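Peer 1: can't give you the sequence, but here's the structure:
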C-alpha cells in the first residue's frame, strides 16, 4: 500500500463507533451466556501481556480508495462481516461529513497476508465511500448540503465553483485515518483488538468478532452450513430474505455460532469451561486443518447436513426447544439443549433413524427435561461451565445411545 505516514504517538486510539444500528431485540436462542476467558494465573496473564501487537498508522487517500478495494488490497469481505448495513441516508451523511471536512474516526485493518488487509472496524464507512465513488447511490437525507440531495458522484464532478474546490474534490482530496494491525500480530491479539474496539457504542457479538479474525475455509463452511434449509428450520430462522434480516439469530450471526458449537462440541472433552477460548481455538485450528487435510471439509459438511436431516426426521421442527410440560416447549430453541441433542443424534447408526425410535427419543428427552433436575440445571444455569456441558451431553448420550 502506498500510504502517507501519520505523525502521531504510538498509542492505538479507541475507535468512535459509527457502525450500523442494531435493534435491542435479543437473539432468539435460550442459554447463550456471556463468554468469558475464565480465571488466569499470573504466569498466563504475563504471557498474554507480552504478546506483541505490531501496528502502523497511515492515511488512506479517498481518491485511491476505490482502486485499493477493486485491486484486493483492502478486502471489505461483506460475506464475513456484520450482516446489518447502513441505510443510504446514513451513507449519505458520511459523505456530507467528508465534504464538510468533519474528522472521520480511524478505521482498523488487519493484515492477513503481506500487503492484503481485512477491515476489522470501519467497514460501513469504507463501504459508504466506495459505493458512492463508484456511482451506486444518490445522496439523501442531508442536513447541511441540501443542494446535493439526489446527486451521484458523477454529478458532483460536473459542479464547479470558481476559486473553490468542487464538491467532488472536497471528497477526493481527503484522507481516512487508519491503523494497520500487521501480519506479525498473532490472531488471538487481533481478536482482542477487535473485541476492545467494539466495547462502546454498538457492541459486536462474539461470533461477529471471530468472523472477522478467523477468516478462512472453515469460516466459509460455517456460512454455507448456516444457509441449509434444515438448519434454519430447526433454529426458527425464516427462509425468506426479508424475514431473515429481521431475525435476531441471523442479525447477530448467532446462527454461525450454533454451527460452530456443533463442530466444536463433537470433541466436548476438550472444553475447559471457557467457551470463548474453546470456540476461538477450534475455529483457528479447523482453518489450519482444512489446508492440510483436503477431505476434512467434505466430511464436516456431510456430517452436519446428515445430522440436521436426522434431527428433523426424528424430532421435528421444534427439536431444539426444551420441553416445559408434556404438551409444550420453550418459546425459543436452547443452545445448551442443542449441544446434547445434536451430538447424540450425530452418533446414531443409520438403523436407528426410524419413526418408532424418534417417538422413543422424544419421550426420553421430555422425561429428562421434566424430571431430571440436574439435567435441567445443566441447560439453564451456568451452562458455560465444563461440568454442565459434560453432564448434559453425557446424560443424553447415556439415555439414548447406551440404552438403545
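Peer 2: All right, it came through fine. Computed from a predicted model, the values in this text were never measured in an experiment. Numbering: from 1, shown residues only.
Peer 1: from here on, just use CA atoms for contacts and neighbour counts.
Peer 2: Fine.
Peer 1: scan this structure for its longest helix.
Peer 2: helix 296-315 (DSSP state H).
Peer 1: contacts for it?
Peer 2: 218, 221, 225, 228, 230-231, 234, 263, 289-290, 319, 342, 345-346, 353-355, 357-359, 361-362 (C-alpha atoms under 8 Å, 6 or more residues apart in numbering).
Peer 1: now that helix, how far from the chain's geometric center?
Peer 2: 22 Å (C-alpha atoms, centre = their mean, to the nearest Å).
Peer 1: same deal with stretch 251-258?
Peer 2: Put simply, stretch 251-258 sits 7 Å off its chain's centre (C-alpha atoms, centre = their mean).
Peer 1: another one to put next to it:
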C-alpha cells in the first residue's frame, strides 16, 4: 500500500511533467524588434495577450526602469509562454517591454532621476550614439514555458507571479487567470454600452485597473447568485467568472444588462453616482442599485416608479456605509433594500 508520502511524491512528479521551460537571452534591440514587427497585424513574434493589463506605469516609474538598464543593474526576468506556433506570449513583463518600446521610439522623456540626474529631460535620441548602441545591446533574460506546458500552467504562473502584488488589482488578476469568452463579453460589449458609460464615472487610474469591468461582473454574479456568497467576494467573483467562461448565454445577459441600464437612465438623475460631480462610482452603490433594479424588474417587468427619493435617505446611506460591506448579510441587505423600495414593499 502506498503511504501518504508516496502519493504526495507521485503527484509532484506528475505535475512537474507539465512544467517545461527554456531560458532565453535577447538584446533589447532584438526584443523590441520582435515585439514591433507584425504588431499591427497581430503577427509579432513576441506579443502581449488580451488578458494582460494596459500600460499603467507612470513616467517616473518608466524613467527609473530605464535608469536601471543604463546603470547595468539586474533586471527581473520576463516570463513568456510558447503558444505552439513559435510566437512568445508575455505572461509577466509587459510593463517593462512597453517602457523599452516607448523609450526607443522617442515617446518617453526621462524625469525625476536621482542617480543619473543629468539624463533628466533626455529622450533616446539625446544619448550619444555609442550609448544608444550599448543600450540596444543590453541583454534581457527570459524564462519561456515551452509548448509542452498547457494553458493551466501558463495561468498558474501568472497567478503565482502576481498574487499579493500591490500593483496588480483583483480585476487585472481575474482577467489574466480567467480570461475567456465571458471576460471578452464584459470588456468588449458591456463596458462599452453607451448607457453604462453615461451613468458611471471613473478616474483614469480606475479605468486602467479594470474597475468598470469589475462592476459589471459584480452585477451579473450578484444578480444570479447573491444569496450564495459564503466566502470572500473576490473568490466568489472568480468562481462565477470561471463558470461563465465555460458556458453562458450572451443574448440573455446582454438583455438583462441593457434593461437595467435603461431603467437607471430613466429614473436616477445621477446614474450610479452620488452627486453630479462625482469622479467615481462606488462599488456598493452600484451593486445595490443595479442588482436591486434587476430583481425588481424580474418581479414586475413593467415596473414604473414616481421617484427615487429614498436613494438620498439616511437609511440607505447607513446601509451602504456600514462596515463589513463584503459580508454576505451586508450584500443581501443593500440589494434587497433597493428591490423592496422599487416594489413598494417597505
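Peer 2: Great, that's in hand. All figures in this text were calculated on a predicted structure; none of them were measured in a lab.
Peer 1: after superposition, what's the TM-score here?
Peer 2: After superposition, the two chains reach a TM-score of 0.72 (TM-score structural alignment, normalised by the length of the second structure), with 316 aligned residues with a C-alpha RMSD of 4.1 Å.
Peer 1: before we move on, the earlier item: can you tell me which of the contacts of helix 296-315 of the first structure are buried?
Peer 2: With neighbours counted by 16 or more other C-alpha atoms under 10 Å, the contacts of helix 296-315 of the first structure contain buried members at 218, 221, 225, 230-231, 234, 263, 289-290, 319, 342, 345-346, 357-358, 361-362.
Peer 1: just those: which are in helices?
Peer 2: If you go by DSSP H, those have 218, 221, 225, 230-231, 234, 263, 289-290, 342, 345-346, 357-358, 361-362 in helices.
Peer 1: which residues in the second structure form strands?
Peer 2: 21-27, 46-47, 78-82, 88-92, 139-145 (DSSP state E).
Peer 1: which residues touch the first one?
Peer 2: Residues external to strand 21-27 of the second structure that are found in contact with it (C-alpha under 8 Å, 6+ apart): 136, 137, 138, 139, 140, 141, 142, 143, 144, 145, 146.
Peer 1: could I get these as CSV with distance to residue 29 of the second structure and neighbour count?
Peer 2: Shown next, in CSV, are the contacts of strand 21-27 of the second structure (distance: C-alpha to C-alpha, whole Å; neighbours: other C-alpha atoms under 10 Å):
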residue, distance to residue 29 of the second structure, neighbour count
136, 5, 17
137, 7, 14
138, 8, 16
139, 9, 19
140, 10, 18
141, 13, 17
142, 14, 19
143, 18, 17
144, 19, 22
145, 22, 25
146, 23, 20
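Peer 1: among those residues, which pair sits farthest apart?
Peer 2: Using C-alpha to C-alpha, the two most remote members of the contacts of strand 21-27 of the second structure are 136 and 146, lying 26.3 Å apart.
Peer 1: alignment lookup: residue 23 of the second structure to the first structure.
Peer 2: In the first structure, the residue matched to residue 23 of the second structure (TM-score structural alignment) is residue 58.
Peer 1: and that match, how close does it get to residue 269 of the first structure?
Peer 2: 45 Å (C-alpha to C-alpha, to the nearest Å).
Peer 1: quick one: which of those two has more around it?
Peer 2: Remark: of residue 58 of the first structure and residue 269, residue 58 carries more neighbours, 21 against 11, as counted by other C-alpha atoms under 10 Å.
Peer 1: check contacts around the nearest residue to that one once chain neighbours are set aside.
Peer 2: Among residues not flanking residue 58 of the first structure along the chain, residue 5 sits closest, at 4.9 Å (C-alpha to C-alpha, 6 or more residues apart in numbering). Residues counted as contacts of residue 5 of the first structure (C-alpha under 8 Å, 6+ apart) are 57, 58, 59.
Peer 1: if we use 10 Å, what do you get?
Peer 2: Shown in contact with residue 5 of the first structure (C-alpha atoms under 10 Å, 6 or more residues apart in numbering): 56, 57, 58, 59, 60, 177.
Peer 1: next one: residue 330 of the second structure
Peer 2: Contacts of residue 330 of the second structure by C-alpha under 10 Å, 6+ apart are 284, 319, 320, 322, 323, 324, 336.
Peer 1: any idea how far residue 223 of the first structure is from the residue positioned nearest the centre of the first structure?
Peer 2: Nearest to the geometric centre of the first structure sits residue 208, at 2.4 Å (C-alpha atoms, centre = their mean). Distance of residue 208 of the first structure to residue 223 of the first structure, given as C-alpha to C-alpha: 12 Å.
Peer 1: what is in contact with those two at once?
Peer 2: Taking C-alpha under 10 Å, 6+ apart as the contact rule, residue 208 of the first structure and residue 223 both touch 80, 253, 256.
Peer 1: what's near enough to touch the nearest residue to the first one once chain neighbours are set aside?
Peer 2: The shortest distance from residue 80 of the first structure to any non-neighbouring residue, by C-alpha to C-alpha, 6+ apart, is to residue 211 (5.7 Å). Applying C-alpha under 10 Å, 6+ apart, we find residue 211 of the first structure in contact with 79-82, 120, 191, 205, 219-220, 222-223, 253, 256-257, 283.
Peer 1: just the buried residues out of those residues, in PyMOL syntax.
Peer 2: Selecting the buried subset of the contacts of residue 211 of the first structure in PyMOL, with 16+ other C-alpha under 10 Å as the burial test, is done by:
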select buried, resi 80+81+82+120+191+205+219+222+223+253+256+257+283
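Peer 1: residue 46 of the first structure: which of the contacts of residue 211 of the first structure is nearest?
Peer 2: For the contacts of residue 211 of the first structure, the minimum distance to residue 46 of the first structure (C-alpha to C-alpha) is 17.8 Å, reached by residue 191.
Peer 1: correct me if wrong: the closest one contacts residue 215.
Peer 2: No: using C-alpha atoms under 10 Å as the test, residue 191 of the first structure is too far from residue 215 to be in contact (11.4 Å).
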